[in-house]
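>>> build the 3D model from these lines:
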Amino acid sequence: MTLLHQAYDQYTAEDRQVWQLLFERQLQALPGRAAPEFMAGLACIGFTADCIPDFRQTNQVLRRLTGWELVAVPGIVDDAAFFGLLAARRFPATTWLRKLAELDYLEEPDMFHDVFGHVPLLTNPDFCRFLHQLGHLGTLHASDADAVELLARLYWFTVEFGLLRDAGSGAARIYGAGILSSAGETRYSLGPEPRRQPFDVARVLDTAFRKDVFQTDYFVLDSLDQLPATLPRVQRALRRVACLSEAGR
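Predicted coordinates for the structure are as follows:
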């Protein structure tokens, strides 16, 4: 896997405009929809509309708060590399931004998704503990395609498209980066169309997903500390998959 430098001075005027437009649009959409934990992290990390985040500055904050850091990558990394980075408390992020003509949809995540969507919760200890332990599980099972599929489902329905019950109102709020970085799915996920159900790890592991449409199902956590608490059950499921794979050889 090739790690990159951010090359911060190479961002163009269009890049800065794209970041500002996306940031301001999401900042208008998120109050009352985003989980308080995400909004607190966004304030803590110090992102603003008029400044593309500099990984060097962001990492100073993350290291101080949770021991995590961003690493620049050229695009989607393979499973073994991805899990290895998480196990080392390093989160992979692209450094390129979409074009103005692509504000509403991209096939591959860009920096706005990776950084605006993911980084604020890297300030949260419970969330970081989950990612770290997930990384260790992934490194143990990265060569087993069936196990990786289960881990992908867990990651998808939590880190990317998870909802969280608000402790005060009891309403669902968003913490998944795939929703928080999408203006359309931010509104859709809390609207009348999709199914929202209590988080159950067995059901999550049994639920397939598609990347090219809004989700039909979302799972709602009671609190972020529920995430690391689910991992022993995930580990047992992975062991069963490994046993079945071994028996089938």
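>>> CA atoms for contacts and neighbours, from now on please.
Will do.
>>> number of nearby residues for the residue lying closest to residue 4 once chain neighbours are set aside?
Spatial nearest neighbour of residue 4, excluding adjacent residues (Cα to Cα, 6 or more residues apart in numbering): residue 72 at 5.1 Å. Counted with other Cα atoms under 10 Å, residues neighbouring residue 72 total 20.
>>> got the contact list for residue 72?
Counting by Cα atoms under 8 Å, 6 or more residues apart in numbering, residue 72 touches 3-6, 92-95.
>>> all strands for this structure, in order.
For the chain, the strands defined by DSSP state E cover 69-72, 90-93, 163-165, 172-174, 195-198, 217-221.
>>> any idea which of those gets closest to residue 39?
Closest approach to residue 39 among the strands of the chain (Cα to Cα): strand 172-174, 10.1 Å.
>>> show residues contacting that closest one.
Strand 172-174 is contacted from outside by 32-35, 161-166, 180, 186, 190, 220, using Cα under 8 Å, 6+ apart.
>>> I figured residue 234 hits residue 200, correct?
No. Here residue 234 does not reach residue 200: they are 11.0 Å apart, not a contact under Cα atoms under 8 Å.
>>> on that earlier part again, any chance of the strands of the chain in TSV, with distance to residue 121 too?
Listed next are those as TSV, based on distance: least, Cα to Cα, whole Å:
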stretch	distance to residue 121
strand 69-72	12
strand 90-93	12
strand 163-165	13
strand 172-174	12
strand 195-198	21
strand 217-221	15
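>>> alongside the first, I'd like the structure of this one:
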Amino acid sequence: MTMNVADYARECAARGLRGDYSVCRADFTVAQGYNYNDEEQAVWRTLCDRQTKLTRKLAHHSYLDGVAALGLLDKIPDFGAVSEKLRKFTGWEIVAVPGLIPAQPFFDHLAHRRFPVTNWLRTQKELDYIVEPDMFHDFFGHVPILTQPVFADFMQMYGKKADSVIALGGDEMITRLYWYTVEYGLIREPGQPLKAFGAGLMSSFTELQFAVEGGEAHHVPFDLETVMRTGYEIDKFQRAYFVLPSFDALRDAFETADLAAIVARRKGEPALGPASL
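The predicted model follows:
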């Protein structure tokens, strides 16, 4: 059942979330409100400068191509201007939200090639860690890879299929797929070194290095059903990272999988421990 916007705004206020949910439209979007001050612009440049030193070495070339094509580094992006560029690549656009939004409207946005991006930025004191996803995580982490047609198709497909998987009782399973690919995915194309593309890695100075270069990071070949069965870490570095051979492999596996059968077969089973893979 879709949550009422006013009810969700009250719930977010009670949880202490910092976004202004009181001004949400029916689809949980808001105006970006491009009124960022000099300190916020400085935080954006600091984050981008620091993270770019790593992504140029550790990120997949498709992510780096997206950053270059969209022009995200000099100042806080204007959502409308970036959307104009993004539509030309894959038909996607950016919509502003005040922070986390309910699953159903989130999936609906993805299904219609709209990616929700938080309209506020962390403070200078939160450069290294922030509890809620902010604009830097959403924009610097997620948006560049949406310039890649195959990955963009997967994201739309995910939005279209997620609700039906949840209705079958597979909410944890479909969430794990998003976590281990969209947020913390790695890729190693034939003959190429291991690279990262997941947004949680792109926006994390420390975990990006750990995931790609850390000796304790466990790199597991991608298998859709295994991913959907594997638990994940929320408040620490991942114990396992799934490695794609290509974005085509991700899209094709999701497109052809019998998700209902996977849920029926695995629902109720304890999650696989990521340290045991």
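>>> as TSV, the contacts of strand 172-174 of the first structure with distance to residue 47 of the first structure and neighbour count would be great.
What follows is the contacts of strand 172-174 of the first structure, written out as TSV (distance: Cα to Cα, whole Å; neighbours: other Cα atoms under 10 Å):
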residue	distance to residue 47 of the first structure	neighbour count
32	19	12
33	19	20
34	16	23
35	17	22
161	22	24
162	22	26
163	22	32
164	23	26
165	25	19
166	24	20
180	14	28
186	19	22
190	25	18
220	27	24
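>>> and residue 91 of the first structure, what is it in contact with?
Taking Cα under 8 Å, 6+ apart, one finds 68-71, 85 in contact with residue 91 of the first structure.
>>> for residue 36 of the first structure, same thing?
Counting by Cα under 8 Å, 6+ apart, residue 36 of the first structure makes contact with residue 166.
>>> likewise for residue 212 of the second structure?
Applying Cα under 8 Å, 6+ apart, we find residue 212 of the second structure in contact with 58, 186, 194-196.
>>> rerun at 7 Å
Listed by Cα atoms under 7 Å, 6 or more residues apart in numbering, the contact partners of residue 212 of the second structure are 58, 194-196.
>>> what do you get for residue 207 of the second structure?
For residue 207 of the second structure, the contacting residues are 201, 237, by Cα under 7 Å, 6+ apart.
>>> aligned partner of it in the first structure?
For residue 207 of the second structure, the aligned position in the first structure is residue 185, judged by TM-score structural alignment.
>>> and if you look at residue 221 of the second structure?
Per TM-score structural alignment, the equivalent position to residue 221 of the second structure in the first structure is residue 198.
>>> could you do residue 171 of the second structure as well?
Using TM-score structural alignment, the partner of residue 171 of the second structure in the first structure is residue 148.
>>> picking up where we left off before, biggest separation within the contacts of residue 212 of the second structure, which pair?
58 and 194 (7.9 Å).
>>> a markdown table for the contacts of residue 72 of the first structure, including distance to residue 108 of the first structure and neighbour count?
Shown next, in a markdown table, are these (distance: Cα to Cα, whole Å; neighbours: other Cα under 10 Å):
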| residue | distance to residue 108 of the first structure | neighbour count |
| --- | --- | --- |
| 3 | 18 | 12 |
| 4 | 18 | 13 |
| 5 | 20 | 12 |
| 6 | 18 | 19 |
| 92 | 14 | 22 |
| 93 | 12 | 27 |
| 94 | 10 | 23 |
| 95 | 12 | 25 |
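>>> out of those residues, which is nearest to residue 144 of the first structure?
residue 92 (21.9 Å).
>>> related to what we said a few turns ago, and residue 234 and residue 200 of the first structure? Which one has more around it.
Neighbour tally, residue 234 of the first structure and residue 200, criterion other Cα under 10 Å: the higher count belongs to residue 234, 20 against 12.
>>> looking at the second structure, which helix is longest?
Looking across the second structure with DSSP state H, the single longest helix is helix 38-58.
>>> tell me where the first structure has helices.
Taking DSSP H to define them, one finds helices in the first structure at 13-29, 36-45, 55-65, 79-87, 111, 125-141, 145-155, 177-180, 183-188, 201-205, 226-247.
>>> out of the ones you listed, which is closest to residue 213 of the first structure?
With Cα to Cα, the closest approach to residue 213 of the first structure among the helices of the first structure belongs to helix 183-188: 9.6 Å.
>>> comparing that closest one with the second structure, how large is the average distance?
Superposing on the second structure and averaging over aligned pairs (mean Cα distance after the TM-score superposition for the first structure), helix 183-188 of the first structure comes out at 0.6 Å.
>>> burial count for residue 263 of the second structure?
22.
>>> need the nearest residue in space to it, chain neighbours excluded.
residue 170 (5.6 Å).
>>> what of residue 233 of the first structure?
Using Cα to Cα, 6+ apart, the closest residue to residue 233 of the first structure is residue 201 (7.6 Å).
>>> pull the contacting residues for residue 251 of the second structure.
Counting by Cα under 7 Å, 6+ apart, residue 251 of the second structure has contacts 150, 154.
>>> swap the cut-off to 6 Å and go again
residue 154 (Cα atoms under 6 Å, 6 or more residues apart in numbering).
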